[in-house]
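Engineer: the following comprises the amino acid sequence and a computationally predicted model.
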Amino acid sequence: MQHGGNLAKARALFPQAPEPWIDLSTGINPHSYPHSPIPGNVFARLPEPTSLDELKVIAASAYHAPSAAHVAAGPGTQILLPIVASLVEGRRAAILSPTYAEHARAAKLAGFTVIETDDFEKLGTADLAVIINPNNPTGRIVAKDDLLSLAVIMREKGGLLIVDEAFIDVSEAESVVDMVNDGGLLVLRSFGKFYGMAGLRLGFAISRPDVVRTVEARLGPWAVSGPALHVASEALADHSWQMKMQQRLKDDAAKLQNLLCGANITVFGGTSLFRLVRHPRAQALYRHLGDHGIITRRFDERPDDLRIGLPGEDGWARLEQALACFARS
C-alpha cells in the first residue's frame, strides 16, 4: 500500500489545487500534544542515558508493560521493523493482510520468504508472524485470546509473533503488552500517531528483557533524540489529556463518518483516526478531493478503497463542501 504524507507528490498530481493542503492521508491525530517548551540545551547536548531510563519507566507504566526492562525505545517504529524481524532465525514470515506494507518489506530485508494472508490460522505455520491490531487500514481487531494462543505456538517452535499496536490508543482492541514476558511475543507501539507528533520519530519495541537488550544493542547509543525524550516523557504521563483526546477523536471520527454517509459514500472500516471507504468511484473521489486541495490515501491493489483521516479545525468546512460537490456529480 502507498504511504501518506507526500505533499510534494500531491502538488505534482494536482497543480491547480488550492493551498494550504489538507492532508488526510496519514492517519495522524491533527491535535498535537501541547508539550512544555523544549529547553535549549536539549538541542546542544547528546541525550542523557538517565533521560532514556526515565522515559522507559514512564512508557512501561503507560503501556502496562511488566517493567522498564521490557521496553526498548527507538527513532520511530519504522526503524525498529527490520531490527525486530531479524530477531528470528527462520525462513518463512506470514503477515495478516491486507495491511501496512512495511512489515513485509522489513521481513524480506531480514531474509524471509513472505506470505500475506487473510487466514489467521496460516500465521502459525511461519517462523515469524505479524499482526497489526487494530489493522491499518481496515480497523480489523483480533481478540487478545487469539493473539496469545498464537504467541504460544510461536514460542514453542522458537518463532516470534509481532503485534503492531500503532493505532490501539484509538480503538477498542485489547493490548497484549502485559503478556510479553511469557515469550514468543513482541509488541510495537507508535508514539507519533495518537499524540499527533509523527515528525518527532519515536516508537517502542516491548518484549522480554533479553530480547529488548538485543534490540537496544542493534540500535546503539542515542537512538532517541533529546527533544523526543522531553516531549514523550510528558505526554505518556499525561493521563488526563489522553482520556480527553480519545473522546475528542471518537467525536471527530463520528463527524467524519456522517459527512461521508451524507455523500452516499460507504464506510467499510477504520479507527478513531481514519475511516476506510469502499466505493466504485473511489478513484474519482480521490481526484475530486485532490482538485480541492485535500489529499487522501489510495491503494493500487484495491482501487475501490480509500482511507480518509481527520481534518484539523480549519479543514472541516472545505471537506464538507468538497464531499457535497462530489455527491452532486
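Structural biologist: Right, received. Where do you want to start? Numbering: from 1, shown residues only.

Engineer: all contacts plus neighbour counts: C-alpha atoms, from now on.
Structural biologist: Fine.

Engineer: next one: the residue nearest to A223 when sequence neighbours are not counted from S61, what distance?
Structural biologist: Excluding the flanking residues, the one nearest A223 by C-alpha to C-alpha, 6 or more residues apart in numbering is G74, at 5.5 Å. Distance of G74 to S61, given as C-alpha to C-alpha, to the nearest Å: 17 Å.

Engineer: so between these two, which is more surrounded?
Structural biologist: A count of neighbours by other C-alpha atoms under 10 Å puts G74 above the other of G74 and S61, at 23 against 15.

Engineer: contacts only, for that one.
Structural biologist: 80, 202-205, 219, 223-224 (C-alpha atoms under 8 Å, 6 or more residues apart in numbering).

Engineer: hmm, 10 Å instead?
Structural biologist: By C-alpha atoms under 10 Å, 6 or more residues apart in numbering, the contact set of G74 is 80, 190, 201-205, 215-216, 219-220, 222-225.

Engineer: what about the residues you listed, which are in helices?
Structural biologist: Among the contacts of G74, the members found in helices (DSSP state H) are 80, 215-216, 219.

Engineer: looking at those residues, which is nearest L323?
Structural biologist: L80 (37.9 Å; C-alpha to C-alpha).

Engineer: excluding chain neighbours, what is closest to the closest one?
Structural biologist: Excluding the flanking residues, the one nearest L80 by C-alpha to C-alpha, 6+ apart is G74, at 6.7 Å.

Engineer: okay, now the one to match up with it:
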Amino acid sequence: MLEHGGRLRAAAQQYGIPLNEWLDLSTGLAPWPFSFPAVPASVWQRLPEAEDGLAGVAAQRYGAAQALPVAGAQAAIQLLPQLRSAGSRIGIAAPCYAEHAHAWQRAGHQLLELRDEAIEAALDELDVLLLVNPNNPTGRVFAPAQLLAWHARLAARCGWLVVDEAFIDATPELSLAAHSHTPGLIVLRSFGKFYGLAGVRLGFVLAEPSLLNDLNERLGPWAVSGPARWIGLACLADETAHQQQSLRLQQASQRLADLLAEFGLVTQGCALFQWLLTAQAAALHQHFAQRGILLRHFTQPQSLRFGLPATEADWQRLRVTLGELPGSKS
C-alpha cells in the first residue's frame, strides 16, 4: 500500500516521542470535528439501510441530482477503474493524490501523468481525464468553465472526466456537483476532511444513475456502516455548523500562509492546508518531526504539506518551531 499522512504512531516510534505529545499537521483534515448526538443503540444493532435518507441529504447538500454513499472516497477510487475497458488511456493531472494513479495502473490501464499546461493538447487522445480540485497537495484550482469544456469533449467520445472534490467544501462555487447527472462526469466527495471526522469512513459519488447503479453493484450490500450513515445524516444537515466551518477554515488557512511567509516559506494551498515546494523538504520534515510536529512529506516533487493547527497553543508551538529553523528570518 502507498504511504499516507496521519501515521502518528509510526512517527512516535521512529522519533521516540510519546504519542500524546505530537502535533499532527500531516493529514489535511479540519482540526475542529463537527459535533453530533450520541449514536442510538438501535443503529448499532440493525443492518445499514439504504432507505435512511442519507443519499438524498448528501445530494441536496452538494447540489447534485443523485449521490451514492461509499466507505470513504477511497472506495470509489479503487473501483472506478473496473468500470472501464482494460487498456484505456487515462490522463491524470499531476502531482495529485497518489491513490488515483495506483488504482488505474493496477487495473491495467495506460497512465499518462500530465502537467496542467499539457492537458489541452493531450485531451483528444484520452479516454479518461482525472484531476483533484482543489488539488492535493498543491492547492491548485481549475475553473468550472474549463472543466465543463473538457468534459464536453470527452463525453462526445464516451470518455469520462473524473473530478475528486475532496477539499472543495469550503469553496462550493468551484464544484461541478450540479452537472454530475450528465453522462461522462463523475464527481467524488469526501466527508471526513471538511467535517473533521476521517474515522467515520464516508464519502459520496455524484454521477449519472446508470454509473451509480454499476458502482453500487460492485460495492455490494452494506458498503457503509449504519453508525457512519447516521453521523453523516446529522452533520450534512447542520447548515449553521457548515457555514461556521467554512469561514473558520478559510481564515485559518490564510493565517497559516501568513505565518509561514513570515519565516520565509512561501506557500500555496486551499482552505484545509498549505503546500511548500522546496528541495529542502526532507530536512524540514525531520526538523519538525524531531520537535514532535508531523508534516506530510512528498518526494515527487520534493515538498511539504502543512495542515491547520487547532488551538492557540498549537499555533504558538508551530511558531516556535519555525523560529528554530536554520537561518530563520524572524
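Structural biologist: Received, thanks. Keep in mind that what you see is a predicted model, and the values were worked out from it rather than measured.

Engineer: any idea what the TM-score is?
Structural biologist: The TM-score (TM-score structural alignment, normalised by the length of the first structure) is 0.93; 322 aligned residues with a C-alpha RMSD of 1.7 Å.

Engineer: picking up where we left off before, now the contacts of G74 of the first structure: which count as buried?
Structural biologist: Buried members of the contacts of G74 of the first structure, counted by 16 or more other C-alpha atoms under 10 Å: 80, 190, 201-205, 215-216, 219, 223-225.

Engineer: and which of the residues you listed is nearest Q247 of the first structure?
Structural biologist: The closest of these, once distances to Q247 of the first structure are taken by C-alpha to C-alpha, is S190, at 19.2 Å.

Engineer: for the spatially most central residue of the first structure, which three-state class applies?
Structural biologist: For the first structure, the residue sitting closest to the mean C-alpha position, by C-alpha atoms, centre = their mean, is A166 at 3.4 Å. Classification of A166 of the first structure by DSSP: H, G, I helix; E, B strand; the rest coil places it in coil.

Engineer: thought it was touching L202?
Structural biologist: No. Look at A166 of the first structure against L202 with C-alpha atoms under 10 Å: they stay out of range, at 11.4 Å.

Engineer: quick one: the strands in the stretch 151-300 of the second structure?
Structural biologist: Using DSSP state E, counting those that start in this stretch, the strands of the stretch 151-300 of the second structure run over residues 160-164, 185-190, 203-206, 268-270, 273-277, 293-294, 296-299.

Engineer: related to what we said a few turns ago, okay if I get the ones in helices among the contacts of G74 of the first structure as JSON lines plus distance to C325 of the first structure?
Structural biologist: Output for these, formatted as JSON lines (distance: C-alpha to C-alpha, whole Å):
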{"residue": "L80", "distance to C325 of the first structure": "42"}
{"residue": "V215", "distance to C325 of the first structure": "50"}
{"residue": "E216", "distance to C325 of the first structure": "51"}
{"residue": "L219", "distance to C325 of the first structure": "49"}
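
Engineer: per the alignment, the residue nearest to A223 of the first structure corresponds to what in the second structure?
Structural biologist: Matched by TM-score structural alignment, G74 of the first structure corresponds to V70 in the second structure.

Engineer: same check, this time on A110 of the first structure
Structural biologist: Alignment note (TM-score structural alignment): A110 of the first structure maps to A107 of the second structure.

Engineer: then L87 of the first structure?
Structural biologist: Using TM-score structural alignment, L87 of the first structure pairs with L83 in the second structure.

Engineer: next, count neighbours for the residue nearest to K157 of the first structure when sequence neighbours are not counted.
Structural biologist: In this structure, K157 of the first structure finds its nearest non-sequential neighbour in D127, 7.9 Å apart by C-alpha to C-alpha, 6+ apart. By other C-alpha under 10 Å, 22 other residues sit near D127 of the first structure.

Engineer: also W21 of the first structure?
Structural biologist: Per other C-alpha under 10 Å, the neighbour tally for W21 of the first structure reads 16.
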